[in-house]
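> Below is the sequence, then the predicted model.
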Amino acid sequence: MKGLQVKRSLLTTYYQFIELIKKERIFLILIGICFFAAGYWHPFPEYAMWIGFMLAAYSAIANDSIQTIGTFLASNHDRAWYQLWFFIGGIFLFTVTYSWFTYSGDVSYQRLATPALAEAPDRFTFLQIAAPIFLLIITRLRMPVSTTFLILSCFSADLNGIFDMLTKSLGGYITAFVAGITVWTLISRWISRNFTGTAKPYWRVLQWITSGTLWSVWVMQDIANVAVYLPRSLSSAQFLGFAGFIFAGLGVLFYLRGDKIQEIVTEKSHVTDVRAATIIDFIYAILLFFFKELSNVPMSTTWVFIGLLAGRELAMSFMDQHGHGKPYKRTFRLIKRDILYAAIGLAVSIILAISINPDINRELMEWIGWQQ
């Protein structure tokens, strides 16, 4: 009897796997094409940089959409996708154009001016081009991982650069977590009393302003993850290709309404309410601007975002007078899962960095040996 149950369980698992393959057939075909393109073109730098850029542009923005425009999408589900696209896309074009003019062709707001990333690559390895493909797969699995670690660590010239990014990102998570607990502990009861019924029209205006500001600040922080494949100073033609491709990619993202990764946002409490979304975006924009001004070292904005949402969820559970402790189980489960996914992304990033850069591998071995 026990053997029969095991056999049935294995058959069930097998059929579920077959159904998954059928459901994701088109996506898997596209992933296969992307891996083939990375393998074929990576020996040719003049083509490889654009292949890597295009893969990074869509994968990074698709994964990070949950933290920048996720609440915007969730609270504007009743609006036409192209209206949201033109608004966010227009802000993107303005933001990168300003950097391009101000910093002599640099679209990254000098985030790539750090010693570890200052030199544009003149040759590429297969894994450097393929790194965004792994990010696409992780995004499809609904994992909000750090695009900064996954992509920039593949180009960092030394281990210290990765440690600097890690230190700043951990500080960002802790700061955002504390900010989330503090702010929502103070305002959650006020929200429950006042955020009832249909929101006043001015909330929609405020939300579009805060979302636009947040998106602009995010571009200042994280567009380096995309631009790392390209020359540090773009010509006019290169800039048009750079900006035009990302603008079109945003259109696809809005048409798909954020795709599967958007569920990370919609499962959180009350984020579809325009008023709650406005407050989340406002606090997050302040945090990103603070860390942008703190230093030019790139950081994981994803860690800041999941820290903010974790603190918010915990505070809301604590202030829920009718929960009798039950919401804590769901809250801690969400927090642990998000941290786990971030850790998985970090582990994949370190493995890629070690595989790509022998200098980092040697430094890491020396560091481990010294610690021992």
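In hand now; what should we look at?
> contacts, neighbours, all on C-alpha from now
Fine.
> thinking residue 189 is in contact with residue 319, fair?
Yes - using CA atoms under 8 Å, residue 189 is in contact with residue 319, at 7.2 Å.
> got any residues that touch both of these two?
With contacts taken as CA atoms under 8 Å, 6 or more residues apart in numbering, residue 189 and residue 319 have no neighbour in common.
> what sits against residue 49?
By CA under 8 Å, 6+ apart, the contact set of residue 49 is 124, 129, 229, 230.
> Any figure for the gap between the spatially most central residue of the chain and residue 219?
The chain has residue 64 as the residue nearest its centroid, 2.5 Å off, counting by CA atoms, centre = their mean. Going from residue 64 to residue 219 by CA to CA, to the nearest Å gives 11 Å.
> let's bring in a second one:
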Amino acid sequence: MDANAFQIIGFLLAAYSVVANDSLQTLGTYLSSNKGRTPKALQMLFICGVAAAVLLIGWFLHPAGGGLGDPAWGRLEKFPQPDNFTWVYLLPPIAVLALTQWGAPVSTSFLVLSAFEPKNATKLVLNSLSGYVMAFVLALVVYGLLMWILEKKVLRTNQEGTEVKNYWFALQWLSTGWLWSQWLVQDMANIYVYLPRQLSFGEMALSALMLCIGLCVLVWIGGGPIQGVLRSKINTNDLRSATVIDFLFGCVLFWKANITQFPLSTTWVFLGLLAGREIAVRIRLKLSDRQPLYKVLGSDLFKAGVGIVVSLIVALAIQPLKALG
């Protein structure tokens, strides 16, 4: 692997910032519900095991000859490696870290990938918006026709203090594994964009090890500011509701992954799913004693909109700085 120091540092920064921002959408509920129930070592083994498997499968399915492969699942085909990799490319993951602390559902795809290839920004936005619409419609239909019944039961049993059946914990592990694997297929491009597009098996394994170290830190500390987006929605802290959300989220990402290899913002897919679900559940359960819907959804869209604006500003600002690097 012919990578300079800035690429290695960029990879480490991106791994930490992307995991801290995006993967909490996929692992946040799993971590909170297993707190005090499942040993952290077992949680680390599960999360890292799925990550290693996804990277390995991606590497095998996208060979380049000569024992090289692409663990990013071919999603960087339209994002060639820069000829001159300088400190300037460290700015996007640093910006992600800053926005994460604010609790903004920023799209790491917009912020990181647009900085490498600004001309792809429009396609990134359109692909992400289509993912938002797909997730929104799916949630609106599924919860409007059927899953509102589960949400009604969840509200009732929570008020009665009834314990969750053990089989829900097993279902949660399955849905988390499903979603986590699909998220990795989509978002590894945001991390591996800092490394050469083709890696040997040893290089891929080393990068996976570094990524898993970051995941272990995530499991150890748990949670983060971005979880506020999830907590503001109906029943999302409940294991049963979160299990269904994870499964549907994974299905949309799987669907999009099979339609196109071009990256998208998983954050926007997540927001679309939550928005469709929130509208359907409120209508079906006739809930009027909660924070107004326009405030809940408007806050999410505002922060996500800020994320897009900041992403594009950073991506455009980096371009003239490249000549200085």
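Done, it's in. In this text, all values refer to a predicted model and were calculated from it rather than measured experimentally.
> Would you give the TM-score for this superposition?
Here the superposed chains carry a TM-score of 0.89, computed using TM-score structural alignment, normalised by the length of structure 2; 309 aligned residues with a CA RMSD of 2.1 Å.
> Neighbours of the corresponding residue of structure 2 for residue 167 of structure 1, how many?
By TM-score structural alignment, residue 167 of structure 1 lines up with residue 126 in structure 2. For residue 126 of structure 2, the number of neighbouring residues by other CA atoms under 10 Å comes to 13.
> all helices of the stretch 201-325 of structure 2, in order?
Counting by DSSP state H, counting those that start in this stretch, the stretch 201-325 of structure 2 has these helices, from start to end: 201-221, 228-231, 239-259, 266-285, 293-324.
> mind listing what's buried in the longest one?
When you say that, I think you mean helix 293-324 of structure 2. Judged by neighbour count using 16 or more other CA atoms under 10 Å, the buried positions of helix 293-324 of structure 2 are 296-297, 300-301, 303-308, 310-312, 314-316, 318-319.
> same question, the shortest one
Residues of helix 228-231 of structure 2 classed as buried by neighbour count (16+ other CA under 10 Å): 229, 230.
> That helix maps to which residues in structure 1?
By TM-score structural alignment, helix 228-231 of structure 2 lines up with residues 263-266 in structure 1.
> outside of that stretch, which residues touch it?
66, 70, 71, 74, 142, 144, 271, 272.
> which one in structure 2 is aligned with the fifth one?
I take that to be residue 142 of structure 1. Per TM-score structural alignment, residue 142 of structure 1 is aligned with residue 103.
> so who does the equivalent of residue 82 of structure 2 over in structure 1 touch?
With TM-score structural alignment defining the correspondence, residue 82 of structure 2 maps onto residue 121 in structure 1. The contact partners of residue 121 of structure 1, by CA under 8 Å, 6+ apart, come to 155, 229, 230, 231.
> give the contact list for the third one.
Read it as residue 230 of structure 1. Contacts of residue 230 of structure 1 (CA under 8 Å, 6+ apart): 49, 50, 53, 120, 121.
> Aligned counterpart of residue 244 of structure 2 in structure 1, please.
For residue 244 of structure 2, the aligned residue in structure 1 is residue 279 (criterion: TM-score structural alignment).
> What of residue 149 of structure 2?
Residue 149 of structure 2 maps onto residue 190 in structure 1, by TM-score structural alignment.
> can you count the residues close to the match of residue 142 of structure 1?
For residue 103 of structure 2, the tally of surrounding residues (other CA under 10 Å) stands at 17.
> Look up how far residue 129 of structure 2 lies from it.
Distance from residue 103 of structure 2 to residue 129 of structure 2, by CA to CA: 21 Å.
> Please identify the helix or strand for residue 184 of structure 1.
Counting by DSSP states H and E, the element that carries residue 184 of structure 1 is helix 159-194.
> so the helix or strand following that helix corresponds to what in structure 2?
Next helix or strand after helix 159-194 of structure 1 toward the C-terminus (DSSP H and E): helix 201-222. Using TM-score structural alignment, helix 201-222 of structure 1 lines up with residues 166-187 of structure 2.
> Quick one: residues in contact with the matching stretch.
By CA under 8 Å, 6+ apart, the residues outside stretch 166-187 of structure 2 that reach it are 23, 26-27, 30, 47, 50-51, 54, 58, 72-73, 75, 109, 239-240, 242-244, 246-247, 249-251, 253-254, 257, 263-264, 266.
> re the thing from before, show the contacting residues for the match of residue 149 of structure 2.
Contacts for residue 190 of structure 1 (CA under 8 Å, 6+ apart) come out as none.
> Now do stretch 131-151 of structure 2: distance from first to last residue.
Termini of stretch 131-151 of structure 2 sit 24 Å apart (CA to CA).
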